[in-house]
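> output the structure for:
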Amino acid sequence: MSDLLSGGAAAIPGPLEPLAHVLTGATNPYPVLAWLRRSTAAHLLGRLARQPDHLDHEALDALPQRHATAYVRGLLVTAGILPQRDENLALLTNWAARTLAGLPPHHATPIRPFAEWHIIRDARRRSARGRYSYAAHKGDCANIRAAIKFLAWLDTQHLTLADLGQSALDTWAAGNPTLRARSIPFLHWATARRLTTTGLTIEHPPSQFPGHFQVEEVHQAELRRCLGDASLPLDVRIAGALVRLYALPLTRIVELTADKIHHADGHTYLTVSRHPVVLPPKLARLIEEQLERDASPPRGADATRYLLPGHNPGRMRNPAGLSERLTRYGLPVRAARNSAMMEALADLPPMVISDLFGIDPKTAERWAAFAGRRWSDYVTIR
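Prediction:
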């Protein structure tokens, strides 16, 4: 440990002492020792330790963004050496900077202000409110990527934004169905700045409600597996149960932290949005067991403690990886969540579901309409 962090000096530099305390304070030292010997992240940390005074987020951003870089950053943040920052926002801004740098000038001219003054500025506002998620970062990157591909397609048609007409736009939309919706933000932005002809539209069908559901017997059988099958991994049981009981998306589940769990009046409560919901005793025991056996990397005293931590220190789980893991164990997510939402709407008005589970009120209303109920039904009852 001292050899790694001292960088060849006689003692560990003062800026790195908090990290030494975190690593030596691990309950089980053997995984830490194995990590020090074999991990590429440990080797990277050793190289960075030779210049501790230059160790900051910008220095790490300049490195290739590999797993080792993310892991070292997480360690330094949890140890308090680097300040906390919104990593989802940082992922967006760093990706955008690298992407924009590789564009030809005639593409960079419209894409740069669209990315920096429209997409990233809105992301900063959402981040300031604490609402910029990993899924939001992926969506914003996809919108910028769609704009770049749209301009590249215009080149193949020997067209510019100023030449763009509705017929050509229809051709683009028909030939690129997966990019059609993602192209709309850029088209609106370009039209508002008079870079294109006014009145251009991309026909996009309204959001369709899902058609994948589970029959009640299958849904209940999978829930019983999650709560009672000890052969399943603990994280799979917890995530699967939360999906089937409360219709929570995985993007919300991976954001749950230990401080969202509390006990009162002999019950265990989980606060997803603003109001706590009581947990079934079996699920409460699974969550308590998960928090007790949490094998995530060592963390500083102020580091965020996620219910289902990711591999990198201080980072939440990747929802896409968690989805694949649930599917691998025979617990599909989409159909189960759709079925759970329909069951919830049979017992609760959409306003209550929105408050309890953190679902956007408009989304809850649309689900209620799909289920044959409306806000007006609840108002009439009241």
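> when you work out contacts or count neighbours from here on, use the C-alpha atoms and nothing else.
Noted.
> what residue is smack in the middle of the protein?
Nearest to the mean C-alpha position of the chain, counting by C-alpha atoms, centre = their mean, stands Y134 at 2.6 Å.
> so the closest residue to that one other than its chain neighbours is in which element?
Computed as C-alpha to C-alpha, 6 or more residues apart in numbering, the closest residue to Y134 that is not its neighbour in sequence is N88, at 5.5 Å. N88 belongs to helix 87-101 when assigned by DSSP states H and E.
> quick one: residues contacting V272.
Residues in contact with V272 (C-alpha atoms under 8 Å, 6 or more residues apart in numbering) are L256, K260, L356, F357, G358.
> make it 10 Å
If a contact means C-alpha atoms under 10 Å, 6 or more residues apart in numbering, then V272 has 246, 248, 252-253, 255-257, 260-261, 355-359 as its contacts.
> ok so, going back, buried stuff in the helix holding N88?
Buried residues in helix 87-101, counted by 16 or more other C-alpha atoms under 10 Å: E87, N88, L89, L91, L92, T93, A96, T99, L100.
> mind listing the helices for the stretch 201-350 of the chain?
216-228, 234-246, 250-253, 281-292, 319-328, 334-347, 350-357 (DSSP state H, counting those that start in this stretch).
> just put those helices in JSON lines and tack on distance to H158.
Shown next, in JSON lines, are the helices of the stretch 201-350 of the chain (distance: least, C-alpha to C-alpha, whole Å):
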{"stretch": "helix 216-228", "distance to H158": "53"}
{"stretch": "helix 234-246", "distance to H158": "49"}
{"stretch": "helix 250-253", "distance to H158": "41"}
{"stretch": "helix 281-292", "distance to H158": "58"}
{"stretch": "helix 319-328", "distance to H158": "38"}
{"stretch": "helix 334-347", "distance to H158": "42"}
{"stretch": "helix 350-357", "distance to H158": "48"}
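> out of the ones you listed, which one sits most buried?
helix 234-246 (a mean of 22; mean count of other C-alpha atoms under 10 Å).
> just how off-centre is stretch 59-76 within its chain?
What separates the centre of stretch 59-76 from the centre of its chain is 18 Å, taken as C-alpha atoms, centre = their mean, to the nearest Å.
> endpoints of that stretch, how far apart?
12 Å (C-alpha to C-alpha, to the nearest Å).
> for comparison, sequence B:
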Amino acid sequence: MARPIGRMLGGFVCSSCYGDIKRHARACPICGEHRILSELGDAGNAVCATCAGAPERYGCTRCGSERFYVGALCGACLLSDSLDAAFGQRESTPFATALHDHFNGRQDPRNARAWLLGDGFSSVLSDMAFGRLPVDHATVDSIPGGPRRQFVRELLIECDVLPSIDHQLHNLELWITEFCAKLPANHALIVHEYATWTILRRLRRSAEYEDTRKTQGRAARHTLRGIVKFLEWMDDNDVSLRTLPQPALETFLSSVPHESWMPAFIVWARRAHGTRASAQPARRTPPSLRISELQRLAVYRAIINDDRPPGHRLACALLVVFGISINRISQLRPSTFEVTNDQVRVTLSPGKSTPLPGPLATLFRLHVLNLPADNEWLFPGRRFNRHITPDAIGTWMKRYGIPSTHLRVAALYQLAGEMSSKLLSETTGLSASTAGQYVSASGSGWNEIPVLYDPDWASDLVDDAVGEMTSAVESEEHPLSFIEDE
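Next up is the predicted model:
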């Protein structure tokens, strides 16, 4: 039995209960104010000291508030002191004003204060606030650690302290500089030249219309690592780009048959270095279907009937029904969804919303009830003001015994068989080319039919495609026993 350490609620309480009552102010059932409910009322329920006629013991010595009480001060006053120490008085500089307003707007000031005191890179923000470091992106680039640096950059952009930039493109530029610095001089020259005039040039052109995606940055890194391996292989075989014979190139390609970057690199090498060899681009096709529709339906039913939190089930169901990638699910915002009295609609591509099936709409309504008032993410993470990581959603999906990639591909094939590539792109958020590949591979023939696009008809088609799946699950035709671990 825990040892009692304090007197509350008409008796002695243990340290765990004492701390919970003291740290979490709640609405008093009598006066309605958020106070520390440390006393018992006439009805035997917990009430504040004022309503119980007892002396007040837990008010903040500075402002009198009992919310987020720690020691002798409330959470808001403690956070204000920490902000003054880190960035100076609120009115001292525009930088300090922006940071004060940002952190003071959080629902629980204790989380913001813990971040200020716990993370080492907050000292960089202090140096920027007091003029010891310039307030620019170059200073943020000096912070070690990719995720930590990214968080500080997003924080300063959100506070309008730094101008907005394309995060993925900027991070890729930094990575290329660091990557080339570790290579031999002859390899670094080729890699940096190709990265600058082919990869970055293409991404900058694309960034004029939309931000660079994480997958694009990952593909660029994979390409440059593959080029380094190719250059090392040429050194081992005493050949160069200029003297590379066709048989030697084909020998290398036979050892790495799935390197899709090679044709574009060889085209560039022919133009920039006089390479005589050539490589034919491989025809791109979507992944093959690895599970049956019965298995996918069984997983969907298991998700809907599971006893886990609604948010966990909602994230998994969005992947199984719409084929949305885990990365994109983790970054969804509540504003992506439109709630009316009779349905919930999700917007996965600009100007096009798709209705959620009844069970998913119910999960969404239950999930948003528990979201913090100041939260901007549909699936908030453990870190302050950050969304959940894709790895966490992947862990949730492992409960159902089938790889999430297989479930997503199966969902996309099912939708591709029901609609045209244009509608598939609008419904799932896929690019037009990828949607066309799925429709062609599904054998539905939609790409060959010149359909006059009617938004109302298209919406009905999406409803039917998703509704068929929901009806099949509710009909009890597909038990979970159909799932087979690979």
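> fetch the TM-score of the aligned pair.
Here the superposed chains carry a TM-score of 0.84, computed using TM-score structural alignment, normalised by the length of the first structure; 372 aligned residues with a C-alpha RMSD of 3.2 Å.
> could you point out which of the helices of the stretch 201-350 of the first structure sits nearest A68 of the first structure?
Shortest separation from A68 of the first structure across these is recorded for helix 319-328, at 18.1 Å, computed as C-alpha to C-alpha.
> now do the strands in the first structure.
For the first structure, the strands defined by DSSP state E cover 261-264, 267-271, 276-278.
> and the helices of the stretch 201-350 of the first structure: which comes nearest F114 of the first structure?
The closest of these to F114 of the first structure is helix 250-253. By C-alpha to C-alpha, the value is 26.5 Å.
> what comes into contact with that closest one?
With contacts defined as C-alpha under 10 Å, 6+ apart, helix 250-253 of the first structure is touched by 133-136, 238-240, 242-243, 272-273, 306-308, 316-323, 333-334, 337, 357-359.
> same check on stretch 443-455 of the second structure?
Contacts of stretch 443-455 of the second structure (C-alpha under 10 Å, 6+ apart): 352, 413, 416-423, 436-440, 461.
> so which bits of it are buried?
S444, W446, N447.
> what does the first one align to in the first structure?
This means S444 of the second structure. S444 of the second structure maps onto R373 in the first structure, with residues paired by TM-score structural alignment.
> re the thing from before, among the buried residues of stretch 443-455 of the second structure, which are in helices?
The members of these all map outside helices under DSSP state H.
> between those residues, which is nearest I291 of the second structure?
Distances from I291 of the second structure to those, taken by C-alpha to C-alpha, are shortest for S444, at 18.6 Å.
> distance check, the closest one against D238 of the second structure.
S444 of the second structure is 50 Å from D238 of the second structure, by C-alpha to C-alpha.
> now do G443 of the second structure
47 Å.
> also Q150 of the second structure?
With C-alpha to C-alpha as the criterion, Q150 of the second structure and D238 of the second structure are 42 Å apart.
> the more surrounded of the two?
Higher neighbour count among Q150 of the second structure and D238: Q150, with 16 against 10, using other C-alpha atoms under 10 Å.
> how about the more buried one, what's its match in the first structure?
The equivalent of Q150 of the second structure in the first structure is A70 (alignment by TM-score structural alignment).
> pretty sure that match sits against L60.
Yes: taking C-alpha atoms under 10 Å as the definition, A70 of the first structure is a contact partner of L60 at 8.6 Å.
> residues near T24 of the first structure, how many?
By other C-alpha under 10 Å, neighbour count at T24 of the first structure equals 14.
> what's it aligned with over in the second structure?
Using TM-score structural alignment, the partner of T24 of the first structure in the second structure is N104.
> and the contacts of V272 of the first structure, which two are furthest apart?
Largest separation among the contacts of V272 of the first structure by C-alpha to C-alpha: I261 and I359, giving 19.3 Å.
> test my guess that A411 of the second structure contacts L294.
No: using C-alpha under 10 Å, A411 of the second structure is not in contact with L294; the gap is 11.6 Å.
> can you add mean neighbour count and distance to P185 of the first structure and give the strands of the first structure back as a markdown table?
Listed next are the strands of the first structure as a markdown table, based on neighbours: other C-alpha atoms under 10 Å; distance: least, C-alpha to C-alpha, whole Å:
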| stretch | mean neighbour count | distance to P185 of the first structure |
| --- | --- | --- |
| strand 261-264 | 13 | 39 |
| strand 267-271 | 18 | 34 |
| strand 276-278 | 16 | 36 |
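> now which residue in the second structure aligns to T257 of the first structure?
Matched by TM-score structural alignment, T257 of the first structure corresponds to R333 in the second structure.
> just the helices from the stretch 101-250 of the second structure, written as ranges.
Using DSSP H, counting those that start in this stretch, the helices of the stretch 101-250 of the second structure run over 109-118, 122-129, 137-141, 146-158, 167-181, 185-194, 200-207, 214-236, 246-255.
> off-centre distance for the fourth one?
The chain centroid and the centroid of helix 146-158 of the second structure are separated by 14 Å, computed with C-alpha atoms, centre = their mean.
> between that helix and helix 167-181, how many degrees?
140 degrees (axes from the mean of the first three to the mean of the last three C-alpha atoms, to 10 degrees).
> in the superposed pair, what's the mean gap between helix 146-158 of the second structure and the first structure?
Mean deviation of helix 146-158 of the second structure relative to the first structure after superposition (mean C-alpha distance after the TM-score superposition for the first structure): 2.8 Å.
> how much does that helix deviate in direction from helix 122-129?
Interaxial angle of helix 146-158 of the second structure relative to helix 122-129 (the same axes, to 10 degrees): 30 degrees.
> so which elements touch helix 146-158 of the second structure?
Helix 146-158 of the second structure sits against helix 94-104, helix 122-129, helix 137-141, helix 167-181, with contacts defined as 3 or more C-alpha pairs under 10 Å, 6 or more residues apart in numbering; DSSP states H and E.
> what would these look like in a markdown table with distance to P257 of the second structure?
Shown next, in a markdown table, are those (distance: least, C-alpha to C-alpha, whole Å):
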| stretch | distance to P257 of the second structure |
| --- | --- |
| helix 94-104 | 51 |
| helix 122-129 | 46 |
| helix 137-141 | 37 |
| helix 167-181 | 25 |
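> ok, which of the ones you listed comes nearest L363 of the second structure?
Closest of these to L363 of the second structure is helix 94-104, at 30.8 Å (criterion: C-alpha to C-alpha).
> which residues are contacting that closest one?
Outside of helix 94-104 of the second structure, the residues within contact range by C-alpha under 10 Å, 6+ apart are 76-77, 79-80, 82-84, 86-91, 109, 111-113, 116, 125-126, 128-131, 135, 155-156, 158-162.
> what about 7 Å?
Applying C-alpha atoms under 7 Å, 6 or more residues apart in numbering, the set of residues contacting helix 94-104 of the second structure from outside is L83, F87, G88, Q89, R90, E91, A112, A129, C159, V161.
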